[in-house]
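[1] Here you go, sequence then predicted model.
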Amino acid sequence: MAIWNLGSINADMVYAMPHLPAAGETLAASSLDRFLGGKGANMSVAAVRAGSEVHHIGAVGPDGHWAVERLQSYGVGIEHVTQINTPTGHAIIAVEPDGENQIILFPGSNRALSQEQLKQALSKAKPDDILVMQNETSLQAEAAQLGRQLGLRVCYAAAPFDADAVQAVLPFLDFLILNEVEAAQLEQAIGKPPGAIGVRDVIITLGAKGARHIDGDTGTTQEVPALPVTAVDTTGAGDTFTGYVLASLDQGLAMEKAMATASRAAALMVTRHGTADVIPELTEVQGARF
């Protein structure tokens, strides 16, 4: 099987800061790094490094050739990544010493995908392949509906969170991943807890407390604890978790095992500075000691 990712591609400009800037504050950074990023690119790289075949559906501007080359060098399928005239998306990320971050996001070409591009890409997918989306591109609802029609396992990572965007894709979802704050926001918006929204599988990530899976059919829950590490940068950890979960499920692992593997990958990720470029390989995840 394979994973099809309608996903963002960004240049992540990461500034190391003594603390996160307050409103009106001018603050000097101690370093600057440019990484391949975007929630979509992060998930594609994570899923490839977890051992799955991944096809990325996205767009970059004239300034984004380097990002496509880097995706390809990591093993991600880039035949459905298009170059257009809109500038490539980018993120300005401030990271303080304890790993907390603050992000300014410019969507750019990620919001300029075409219906034709989407249809052409998913025409190559096979039933039971996985389709994943995040709220950083155009055509999310259209992709979810088409994925359902084609018999794909449709997954939505609900970030950056927007209640309307989630509700637009809900009727077509098999799998929803969101964090604890987003879960509360969704419940407030629709008046139902995550386990009662009609989605077969829901994962709520809980940060340092781990992650919870809710079976939408039975209402049963299972939790996987987080691993004890010292975080230096939490950027991309949730995307790493999602990519590893999906790849593990794609390879036939049970949900509990998939979440445990993803938790290990995310734990390693927060010990590193960067985004897609530093996502751990499966051999590192399997061999890590915590």
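    Now that the structure is in, tell me what you want to look at.

[2] use CA for all of it now, contacts and neighbours both
    OK.

[3] just checking, residue 101 touches residue 233?
    Yes - the criterion here is Cα atoms under 8 Å, and residue 101 meets it with residue 233 at 7.4 Å.

[4] Residue 213 touches residue 221, doesn't it?
    Yes - with contact defined as Cα under 8 Å, residue 213 counts as touching residue 221 (5.5 Å).

[5] where's the residue nearest to the spatial centre of the chain relative to residue 65, distance?
    In the chain, the C-alpha nearest the mean C-alpha coordinate belongs to residue 239, at 3.6 Å (Cα atoms, centre = their mean). With distances taken as Cα to Cα, to the nearest Å, residue 239 is found 22 Å from residue 65.

[6] ok, second structure coming up, stack it against the first:
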Amino acid sequence: MTAPRFVCLGNLTSDDIVLPDGSVKRRAGGGDALYAGFAARIFEPTTEIVAPIGNDVPEETIRRLRVRGFSPASLPVRDRPTLHVEVVYQPDGERVWTFHHTEEDFADLSPAPADIPRDYLGADAFLILAMYLDATEALSRYLADKPGLTALDPQQDYIPGNEERVREIVSRVDVFLPSAVEVRRLTGSEDWPRASRELAALGPRLVVVKLGPEGCFVHDAETGRDLAVPALPAGVVDATGAGDSFSGAFMAALVNTSGDIEAAARAGVAAASFTIGDFGTAGIMAAEPETVLRRWQQDADPANARQEDIA
């Protein structure tokens, strides 16, 4: 097996999805590791996922991972049920989430340093996705002295009351990929250039603010460059997981293009545009790599240039 150049660390879930018409999809595969991993593998084919699974993980989820080439070696089985989430989609587009697992389940089913296979440790980059805060902290410490880049996509819910702790975690990573909500919670600002510089001063070389339908804002602390890339036009069915897909694709493309932040940002918005086209993980899991890459390459064409360097 080829050692991965990029590794996504996060959670897998078993989701019951109730659609607006009342139909139900039970035990659908979900979780940030799935969204990020499937998006990342489009841009870096050696990508692997490290995500503990429960003793009742849906077989269809494992099958789809195998079909895409992911190794089961980095899906350690815990002796407890898979994280279970119910998502009810309202006719107005709102979502109601019910979590059928405990905090102890969430902690145990978040990856630990010991879950990372030894031959993954030479990867060019690692992405720590939203998970239990203690697990995030442990991984950030463990990966800090590894040769590859470490990126963090945080969880907005653990920030209130833990701001200083989260800032300390941010200080250990090379790439920080917060949402607009997370930036506001950490800095109190919606001035993305100013807020990005404040966050970069903690330590990350790149701060990438995910702005949903507005695309993303990237600050490169090494060069002082600011870059805004708008979202690609796409019909929105469900925005769940779009940020995870963005982060996975961004980091995978950053690895594959030897640090081209424009290419990485365009990869992120391209992956997100497929994720939002269907409910749950269906959009990104069904996306053909060739189709996503074609959209990415078309967006890179100077004739279609949409990115903007900000003075």
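    Great, that's in hand. What you are looking at is a predicted structure, and each value in this text was computed from that prediction instead of being measured.

[7] Of residue 213 and residue 221 of structure 1, give the one with the bigger neighbour count.
    Remark: of residue 213 of structure 1 and residue 221, residue 213 carries more neighbours, 22 against 13, as counted by other Cα atoms under 10 Å.

[8] how about the nearest residue to that one, chain neighbours excluded?
    Closest residue in space to residue 213 of structure 1, ignoring its immediate chain neighbours: residue 203 at 4.5 Å, by Cα to Cα, 6 or more residues apart in numbering.

[9] What does the one you found correspond to in structure 2?
    When structure 2 is aligned by TM-score structural alignment, residue 203 of structure 1 is paired with residue 208.

[10] pretty sure that match is in a strand, no?
    Yes - under DSSP: H, G, I helix; E, B strand; the rest coil, residue 208 of structure 2 falls within a strand.

[11] In contact with it, which residues?
    The contact partners of residue 208 of structure 2, by Cα atoms under 8 Å, 6 or more residues apart in numbering, come to 175, 176, 177, 178, 196, 216, 217, 218, 219.

[12] burial measure for the last one, as a count.
    Burial measure for residue 219 of structure 2: 27 neighbouring residues, criterion other Cα under 10 Å.

[13] now do the one 3 residues further on
    Residue 222 of structure 2 has 10 neighbours, counted by other Cα under 10 Å.

[14] Tell me the residue in structure 1 aligned with it.
    Using TM-score structural alignment, residue 222 of structure 2 pairs with residue 217 in structure 1.

[15] Okay, strands next: where are they in the stretch 101-250 of structure 2?
    125-128, 149-152, 175-176, 206-210, 216-220, 225-229 (DSSP state E, counting those that start in this stretch).

[16] Just put those in TSV and tack on distance to residue 42 of structure 2.
    Shown next, in TSV, are those (distance: least, Cα to Cα, whole Å):
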stretch	distance to residue 42 of structure 2
strand 125-128	16
strand 149-152	18
strand 175-176	20
strand 206-210	20
strand 216-220	20
strand 225-229	20
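
[17] from these, which stretch is densest packed?
    strand 125-128 (a mean of 29; mean count of other Cα atoms under 10 Å).

[18] residues in structure 1 aligned with that strand?
    Against structure 1, strand 125-128 of structure 2 falls on residues 130-133 (TM-score structural alignment).

[19] Contacts for the matching stretch, please.
    1-7, 40, 140, 144, 147, 152-157, 246, 250.

[20] Noted, bye for now.
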